[in-house]
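**Q** Fold the following, please.
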Amino acid sequence: MMLTTATIQLLPLTTEHYPAVSAIYAEGIATGQATFATDVPAWAEWDASHLPHSRVVALSEAGQVAGWAALTPVSGRCVYRGVAEVSVYVGAAHRGRGVGQRLLAQLVAESEQHGIWTLQAGIMRLNAASLRLHEQAGFRLVGVRERLGQLQGQWHDVCLLERRSRVVG
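**A** From the prediction side, this is the model:
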């Protein structure tokens, strides 16, 4: 059966999901467009680096993890407690079917329930699909950080996008 947004179920991301989540993250790393990371962290490291709330997996009708989304704090300073960075990853077999849209919409809703007033995303300029996804979810382009990071010897520009909550703040 083809996965559609009507057949996916969104659930909190737990330790049990992490093997599939890490496999999807590895697919993102392999594209060379999704992240500057070159290795998938172990669960303990991933868990410690992400906020304890607003962690979502998309499950197919067969119970397969199709994608995931989570938030990372942008700073430890108390004045930025309501600002978080978004991560959204969709498995290669499930891309282009609205999974990312559902995940990002759920992440926005959950972030607002936890007092997050600004979501930001740093997306490589060449990742057109991710830029489109975030813009459709109400993110706006703040600017482009030119030659911000190097991956496999090649410099990449990173687009900084943000979404200000209409509910919080």
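
**Q** From here on, just use CA atoms for contacts and neighbour counts.
**A** Noted.

**Q** can you map out the helices along the chain?
**A** For the chain, the helices defined by DSSP state H cover 18-31, 43-49, 99-113, 128-136.

**Q** so of these, which one's packed in deepest?
**A** Mean neighbour count (mean count of other Cα atoms under 10 Å) peaks for helix 99-113 among the helices of the chain, with a mean of 21.

**Q** Count the neighbours of residue 97 for me.
**A** A total of 14 residues lie near residue 97 under the criterion other Cα atoms under 10 Å.

**Q** To compare with the earlier structure, here is another sequence to fold:
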Amino acid sequence: MDVTVREMEPGDWGAVSRIYQEGIDTGTATFQPEVPAFSEWDRSHLPVCRLVAVVSGMVIGFAVLMPVSSRAVYAGVAEVSIYITKTCAGNGAGTILLHALIVESERQGIWMLQSGILSGNAASVRLHEKCGFRLVGYREKVGCDRHGTWRDVIFFERRSRVVAWENPAEK
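**A** Here you go, the predicted model:
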């Protein structure tokens, strides 16, 4: 499969929202019960590091970042959200996309990426481990899924070897 990665464009929302819905439907990708309107989705994600994976002109996945906090000291820390359409899962597209997100996040000065993965999502765990993330812990029964089951979230992080953290108080 010949996967290319590019910046997300406004016209990609239809494909991105369909792929996100596929993730919601699995029950192992997110606690989100439905795809939000674009305006809500847009506000909750960083304006940089919005990437899509494309095969033969079709968007097959996306990776974006969310801020972990509004506090200045966490400006270089972001949470990863990555989804691949089920028809392309397991073909290496996720690895290509996550590597591209890592490179772009470092270019943007982000020094640490975090991922919260619902327990039972073995494919996402493998992907993050393959891309240099390490397990740092979990939160037990932190959220209730759409079926009423309380689920654990496993936390992974990847610290940049390229970007040095700068103390905003020292500027």
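
**Q** coming back round to it: could you dump the helices of structure 1 to TSV with distance to residue 73 of structure 1?
**A** Formatted as TSV, the helices of structure 1 follow (distance: least, Cα to Cα, whole Å):
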stretch	distance to residue 73 of structure 1
helix 18-31	19
helix 43-49	8
helix 99-113	11
helix 128-136	18
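
**Q** Relative to residue 91 of structure 1, which of those is closest?
**A** helix 18-31 (5.1 Å; Cα to Cα).

**Q** Give me the mean distance between that closest one and structure 2.
**A** Mean deviation of helix 18-31 of structure 1 relative to structure 2 after superposition (mean Cα distance after the TM-score superposition for structure 1): 0.2 Å.

**Q** Can you name every helix or strand that that helix contacts?
**A** Contact here means 3 or more Cα pairs under 8 Å, 6 or more residues apart in numbering; DSSP states H and E; on that basis helix 18-31 of structure 1 packs against strand 65-73, strand 83-90.

**Q** Is it possible to get a markdown table of those strands that adds mean neighbour count and distance to residue 135 of structure 1?
**A** Converted to a markdown table, the helices and strands packed on helix 18-31 of structure 1 look like this (neighbours: other Cα atoms under 10 Å; distance: least, Cα to Cα, whole Å):
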| stretch | mean neighbour count | distance to residue 135 of structure 1 |
| --- | --- | --- |
| strand 65-73 | 24 | 16 |
| strand 83-90 | 23 | 13 |
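
**Q** Let me have these in CSV, adding distance to residue 127 of structure 1 as columns.
**A** Shown next, in CSV, are these (distance: least, Cα to Cα, whole Å):
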stretch, distance to residue 127 of structure 1
strand 65-73, 17
strand 83-90, 12
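
**Q** so which of those strands comes closest to residue 126 of structure 1?
**A** strand 83-90 (15.8 Å).

**Q** Run through the residues that contact the residue most central in space within structure 2.
**A** The centre of structure 2 sits closest to residue 81, judged by Cα atoms, centre = their mean, with a distance of 1.6 Å. If you count contacts by Cα atoms under 8 Å, 6 or more residues apart in numbering, residue 81 of structure 2 has them with 63-66, 115.

**Q** In structure 1, what residue corresponds to it?
**A** Taking TM-score structural alignment for the superposition, residue 81 of structure 2 sits opposite residue 87 in structure 1.

**Q** between the helices and strands packed on helix 18-31 of structure 1, which gets nearest to residue 12 of structure 1?
**A** Nearest of the helices and strands packed on helix 18-31 of structure 1 (Cα to Cα): strand 65-73, 9.4 Å.

**Q** Return the list of helices and strands in contact with the closest one.
**A** So strand 65-73 of structure 1, by 3+ Cα pairs under 8 Å, 6+ apart, packs with helix 18-31, strand 56-59, strand 83-90, helix 99-113.

**Q** in structure 2, what residues pair with the shortest one?
**A** When strand 56-59 of structure 1 is aligned against structure 2 using TM-score structural alignment, it corresponds to residues 51-54.

**Q** Please list the residues outside that stretch that contact it.
**A** Residues outside stretch 51-54 of structure 2 that contact it (Cα under 8 Å, 6+ apart): 3-8, 59-64, 93, 97, 101.

**Q** Which members of those residues define the maximum pairwise distance?
**A** 3 and 64 (17.2 Å).

**Q** Nearest to residue 128 of structure 1, out of the helices and strands packed on strand 65-73 of structure 1?
**A** Between those, helix 18-31 lies closest to residue 128 of structure 1; by Cα to Cα that is 12.6 Å.

**Q** In structure 2, which residue range corresponds to that closest one?
**A** Going by TM-score structural alignment, helix 18-31 of structure 1 sits over residues 13-26 in structure 2.

**Q** Just list the residues touching the closest residue to residue 20 of structure 1 other than its chain neighbours, thanks.
**A** Once flanking residues are discounted, residue 20 of structure 1 sits nearest to residue 65: 6.1 Å by Cα to Cα, 6 or more residues apart in numbering. By Cα under 8 Å, 6+ apart, residue 65 of structure 1 lies in contact with 17, 20-21, 57-59.
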